[in-house]
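>>> Sequence and predicted structure are below.
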Amino acid sequence: MYIGRIGNGEHHDDGIYILLKEVIDNSVDEFVMGQGRRIEISISPEGLAKVRDYGRGIPLDKLRECVSEINTGGKFITGKDGIKRPFSSSIGLNGVGLKAVNFLSQEFTATSWRGGKAARVRYREGLFVDEENFSTPEPNGTEICFLPSREIFPSFRYDPKFLRRRMQHYSWLNSGLSIICNGERYYSRRGLLDLLEAKVESDPIYEIIHYKSERMEFAFCHTESFNENYYSFVNTQYTSDGGTHLAAFKEAIGKAISELSSKDMEYDDIRGGITGAIAIKIQDPVFESQTKNKLGNTDIKTGIINEVKQAIIAYLYKNPETKSQIFDKIEKNRSVRRQIQAVRKGAKELAQKSMLKIAKLRDCKYHLNEAESRRKEEEKRKCEESMLFLTEGNSAAGSVVTARDPETQSVFSLRGKPLNCYGRRKETVYQNEELYGIMQALGIENSLDNLRYGKVIIATDADVDGFHIRMLLMTYFLTFFQPLVEMERLYILDTPLFRVRDKRVTHYCYNEEERDQAVQELAKDCEVTRFKGLGEISPAEFGQFIGEDIRLQQVVIDQKRQVDSMLKFFMDDNTPERRAFIMQNLI
């Protein structure tokens, strides 16, 4: 098992969420095997997590082994022939997860109920404390209670926003399963159909196409948007970077619709404006990284393409009105694409200027889109860790360039404030040197499949101008490259506002509260410096803020339908409502 980053709970992939996921996954696997339709989860303000399912329960005489001994606790089911076989579709089969949770917890208790009897084992910091067996009227099932170790996760906190999103995914991917988390119920009757209705950014042009079989489920629709948005899952694991199953799904949509048309069609025209989701169940998933964000099984592609293609063709034969609406949307996409192509041809001079600008990009050695071609695991890891800093002006860029890791960190310097892109069309990108340069640097002109960096980081000053530039850049990405934000690739860099030091100790503080605590600790003789901009932080100091302890805020879309109204309110022409909002929230 690999928990990824340790973190403190501010990122959805921080270790505490991985620990919780490992416990819940075991309960979900019980549901998948037809054992238990309810999971109860509670998390206290102190971080104590409790997960109770109503499956079969861990065998009482194996409970201690399953939570502490390696090579025990694998997921098997006994068939009618008496032979034990692994679960047909599970995220992990080796039974490592609970052991890792145990060893990384300050307090860990596992309880199993089976047939009126129960067993309980307790551990502290991974060391056995005691165990007991007793009779009970409690229904069958398992309960895992753990408090992540404060030595490993010193200042963690579960974010309710991340918990809600994870529980919602569990319910969408396991229709019929009831999850109660801190008193809130998550339940889905229609699976991915419910997911798509929640995720689609505007009203669908036609009724969502939904298909479900024993091994696969998918749903998709077109909207008036021109962005493509996809959500892919393997055995309930969210694969944010897609993989072979998503590639096959997209290819199948293009092939199915092309086969029904008498005209030649571009796949980009077919898929423009699509929001889709696919979930598959396979016995031996192969992921391209330890974080399980991308599926690598190549043998499943042909089967997925054939099944998805036939299902779409059959649906559209039965629903000719939907087919006509899809063809109308494709024609509109084709028209927009031709307009953009015309703008591209007319922008050759700008493109040449921009290429000079790109040539000045302080690039790194490893890039995300090169990961698959790298043979060494260390090189693949560096490709995934690659990042691009969008900095405000040359002075800030100078500090970042000097302090960065040239193998994985690139820097792109902005000249002043970029154009406000709200309400503008895609050709605006080709008519503006700054915006065109960002697009080219990221490699996303034609597709996000060629994204060159694992993280795109907005690095601006913590003042009014810096916040404005931050908003303008977020508007740019949300307007023209929203899927990049959906893929959770966009971040904002946190840098310290204050330096408090004396002759012995230096503290860097990110807010006034930290500053006051540092001043109190160092007493009266300390020196307090307020950083007005990134350029004021020396390269020697700046390195620690973009190194292993880099602090990032991820830009996350909670409600896609609210994106346009939010941008309209903040980035469109001034209104009395916005003026009133600003006056009420002045600091």
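Structure's in. What do you need?
>>> from here on, contacts and neighbour counts on C-alpha atoms
Fine.
>>> And the next helix or strand past the helix or strand where residue 210 lies?
Per DSSP states H and E, residue 210 falls inside strand 209-212. Where DSSP H and E defines the elements, the next helix or strand beyond strand 209-212 is strand 216-222.
>>> how about the nearest residue to residue 11 once chain neighbours are set aside, what does it touch?
Ranked by C-alpha to C-alpha, 6 or more residues apart in numbering and with sequence neighbours excluded, the top spatial neighbour of residue 11 is residue 554, at 7.2 Å. Residues near residue 554 by C-alpha atoms under 8 Å, 6 or more residues apart in numbering: 11, 488, 489, 490, 491, 492.
>>> now the most centrally placed residue in the chain, what's its secondary structure?
Nearest to the mean C-alpha position of the chain, counting by C-alpha atoms, centre = their mean, stands residue 488 at 4.7 Å. Using DSSP: H, G, I helix; E, B strand; the rest coil, the structure places residue 488 in coil.
>>> Use this one as the comparison:
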Amino acid sequence: MAQSQYTEENIRSLDWKEHIRMRPGMYIGKLGDGSSADDGIYILLKEVIDNCIDEFVMGAGKTIEITIREDKVTVRDYGRGIPLGKVVEVVSKMNTGGKYDTRAFKKAVGLNGVGTKAVNALSTYFRVESNRDGKSKAAEFETGDLKNEEFLEETSRKRGTKVTFTPDETIFKKYKYRSEYVERMLRNYVYLNPGLTIVFNGEKFHSENGLKDLLQDNNSADDLLYPIIHLKGEDIEVALTHSKTQYSEEYHSFVNGQHTTQGGTHQSAFREALVKTLRDFYGKNYDPSDVRKSVISAISIKVMEPVFESQTKTKLGSTDMGGNLPTVRTYINDFVGRELDNYLHKNPQTAELIQRKIQQAERERKELSGIRKLARERAKKASLHNKKLRDCRVHLDNMKNDRRLETTLFITEGDSASGSITKSRDVNTQAVFSLRGKPLNSYGMSKKIVYENEEFNLLQAALNIEESLEDLRYNNIVIATDADVDGMHIRLLLITFFLQFFPEIIKEGHLYILQTPLFRVRNKKETIYCYSEEEKREAVKKLKGKPEITRFKGLGEISPDEFQHFIGEDIRLEPVMLDKAMSIEELLKFYMGKNTPDRQEFIIENLKVEVDLVEENQL
């Protein structure tokens, strides 16, 4: 057998932009079309804003202006402006940036020198303009290639940097920016930087009270057990309260202004510090889960040269604060131990409410303990031969796998739909959980039902969310039911289950509805799947003549071969979102309480879920 030649010609060095375009996932996580908050188009926006934030932190520029018009994004700050001689290099040469000189940026967000280069390489159009010292320099690129440079010796433009880009549609297929996700990102920026104003498409975002505002804006005042405890130190800020109705723990954690959605060493240290401080304060060895049950909190720390577990910086791996400071764990334990203890001594009413809440959690846990044990044994047995779950190979908690953000659990009804999805799925990242008939209406029920009801118990076990969201196994939880009345009802029952017991699944943007085509339009040469009457009309026009039109009544009718088109890279997901003006309690009452005339209208307004289909199949 002849050996293949291995010579110098076989070794090829990619330039910076080719590497980013060939392996975009290494730089920005998953690609996506904008239906998920961690899709690449939001990471591009974030990379550009991070640089503006670093300017604000350095005391330069109090306003950032952002406009998004369809696919074109513009971000303008009033900071110091990129040094004019380096404008091209900063956005097109790897490992170039002012952040390597730690005197200029002590605790910056964008430390890897990759940010704007990735945006440049992944955009069909990219323009950067720097105004400083009365002069202006601009450069224009296409997919990372420099096309044009401008230099003005004199300009009356205010100092600062303006970046405009259009993400490349060949990489981010059929994408669109959802203002809900952009707004959430911007709110986090202003909470973490009190005094900063961000103007997005004419709307102003501003915060004076930091993390306290975050908890206030994200929760209904009626749901908070006591006024928010707000503690601030030089490199740390904490906001904390307990929910009256929520079962789960809720944490919003940040490092150097970076939203660490996967938590990390700082979040673990905070959870530990909270338990230790409250145990010491009350002089009782309470169970950690009782102390933390229903807690709603936010923590932000600043660390010198943080180490993250992934390029997209969603989980902190650092154990040190940097400089001469102690470890992250010691620093947080000391701060919470001292400041929370002081607060509770000065506010005995709050201290009493917290203790009562812990005691109530203890009673409930003891009542549940027998059932829990049985349920766990049942789930263990079932997982050995769990007919309901057809698992995938990669999971969200596998931080080293670059496909972890693609992990998806489809919740289906009926054997035919489950069978079709199972046969056509990607076994590496897509899992299927089959329901048997309609799930139970869990509205108004206690957590006990999650353990007593076999389906809910197995679903909880499959997702691995009993203790906290930190160990969630799938990034996307997708309800895949028919678009008929029964399918709509099953959707509502599942959304109710998550709202009632695991609302953070929805709050953190993990729950979706799978959109499936209503029609197939085809001739001998081409097949087009259509998701609305309008798309069907366009397809008929495009295929000319008299194409064959099939209307799909249910998922079971769609063959596994066809299903590949709907759950592959052209998957259409509709995120389930909460309206922040509504408390979860009100939401549930509207949803699954007595049927009111407002209910259908309310569902359409508050949970943005396939509006056309809800209207089409009157509930």
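Received it, and whenever you're ready, just let me know what you need. Computed from a predicted model, the values in this text were never measured in an experiment.
>>> TM-score them against each other, please.
Put the two chains on top of each other and the TM-score (TM-score structural alignment, normalised by the length of structure 1) is 0.91; 573 aligned residues with a C-alpha RMSD of 2.7 Å.
>>> Show me what the helix or strand that contains residue 604 of structure 2 is packed against.
Using DSSP H and E, residue 604 of structure 2 sits in helix 598-606. On a contact count with 3 or more C-alpha pairs under 8 Å, 6 or more residues apart in numbering; DSSP states H and E, helix 598-606 of structure 2 meets helix 584-592, helix 611-616.
>>> Figure out which of these is closest to residue 54 of structure 2.
Ranking those by proximity to residue 54 of structure 2 (C-alpha to C-alpha) places helix 584-592 first, at 35.8 Å.
>>> Aligned to the residue nearest to residue 11 of structure 1, what sits in structure 2?
Per TM-score structural alignment, the equivalent position to residue 554 of structure 1 in structure 2 is residue 575.
>>> give me the stretch of structure 2 that stretch 491-501 of structure 1 matches.
Counting by TM-score structural alignment, stretch 491-501 of structure 1 corresponds to residues 512-522.
>>> which residues touch the matching stretch?
By C-alpha under 8 Å, 6+ apart, the surrounding residues in contact with stretch 512-522 of structure 2 are 476-481, 527-532, 536, 539-540, 543, 547-553, 555, 566, 571-576, 609-610.
>>> Give the PyMOL command for selecting the buried subset of the residues you listed.
One line in PyMOL is enough to select the buried members of those, burial here meaning 16 or more other C-alpha atoms under 10 Å:
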select buried, resi 476+477+478+479+480+481+528+529+530+531+536+539+540+543+547+549+552+555+566+572+573+574+575+576+609+610
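>>> Cross-reference the contacts of stretch 512-522 of structure 2 with the helices and report the matches.
With helices taken from DSSP state H, the overlap with these comprises 536, 539, 540, 543, 566.
>>> Surely residue 108 of structure 1 forms part of a strand?
Yes: assigned with three-state DSSP, residue 108 of structure 1 falls within a strand.
>>> In structure 2, what sits opposite it in the alignment?
By TM-score structural alignment, residue 108 of structure 1 lines up with residue 126.
>>> Provide the contact partners of stretch 580-592 of structure 2 at residue level.
Taking C-alpha under 8 Å, 6+ apart as the rule, stretch 580-592 of structure 2 contacts 217-220, 222-223, 245, 441, 443, 492, 496, 499-500, 503, 596, 599, 602-603.
>>> Now for residue 581 of structure 1, how many residues are close by?
Close neighbours of residue 581 of structure 1, defined as other C-alpha atoms under 10 Å, add up to 12.
>>> Let me know the secondary structure of residue 316 of structure 1.
helix.
>>> For it, which non-adjacent residue is closest in space?
residue 323 (5.6 Å).
>>> Next: residue 86 of structure 1.
The shortest distance from residue 86 of structure 1 to any non-neighbouring residue, by C-alpha to C-alpha, 6+ apart, is to residue 76 (4.2 Å).
>>> how near is that neighbour to residue 95 of structure 1?
10 Å (C-alpha to C-alpha, to the nearest Å).
>>> Just give the number of residues close to the aligned partner of residue 249 of structure 1 in structure 2.
When structure 2 is aligned by TM-score structural alignment, residue 249 of structure 1 is paired with residue 270. Using other C-alpha under 10 Å, residue 270 of structure 2 has 24 other residues around it.
>>> now do residue 487 of structure 1
A total of 18 residues lie near residue 487 of structure 1 under the criterion other C-alpha under 10 Å.
>>> The helix ranked longest in structure 2 relative to strand 236-242, how many degrees between them?
Identified as the longest helix of structure 2 according to DSSP H is helix 348-384. If you take axes from the mean of the first three to the mean of the last three C-alpha atoms, to 10 degrees, helix 348-384 of structure 2 sits at 80 degrees to strand 236-242.
>>> Mean distance of helix 348-384 of structure 2 to its aligned residues in structure 1, please.
Its aligned residues in structure 1 lie a mean 3.6 Å from helix 348-384 of structure 2 after superposition (mean C-alpha distance after the TM-score superposition for structure 1).
>>> next helix or strand past that helix?
strand 389-390.
>>> what stretch of structure 1 lies opposite that next one in the alignment?
Going by TM-score structural alignment: strand 389-390 of structure 2 matches residues 361-362.
>>> residues in contact with that stretch?
By C-alpha under 8 Å, 6+ apart, stretch 361-362 of structure 1 touches 401, 410, 411, 412, 413, 441.
>>> Export these as TSV, with columns for neighbour count.
TSV is the format used below for the contacts of stretch 361-362 of structure 1 (neighbours: other C-alpha atoms under 10 Å):
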residue	neighbour count
401	23
410	26
411	24
412	26
413	23
441	24
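>>> Nearest to residue 2 of structure 1 among those?
Nearest to residue 2 of structure 1 among these, with distances taken as C-alpha to C-alpha, is residue 410, at 27.3 Å.
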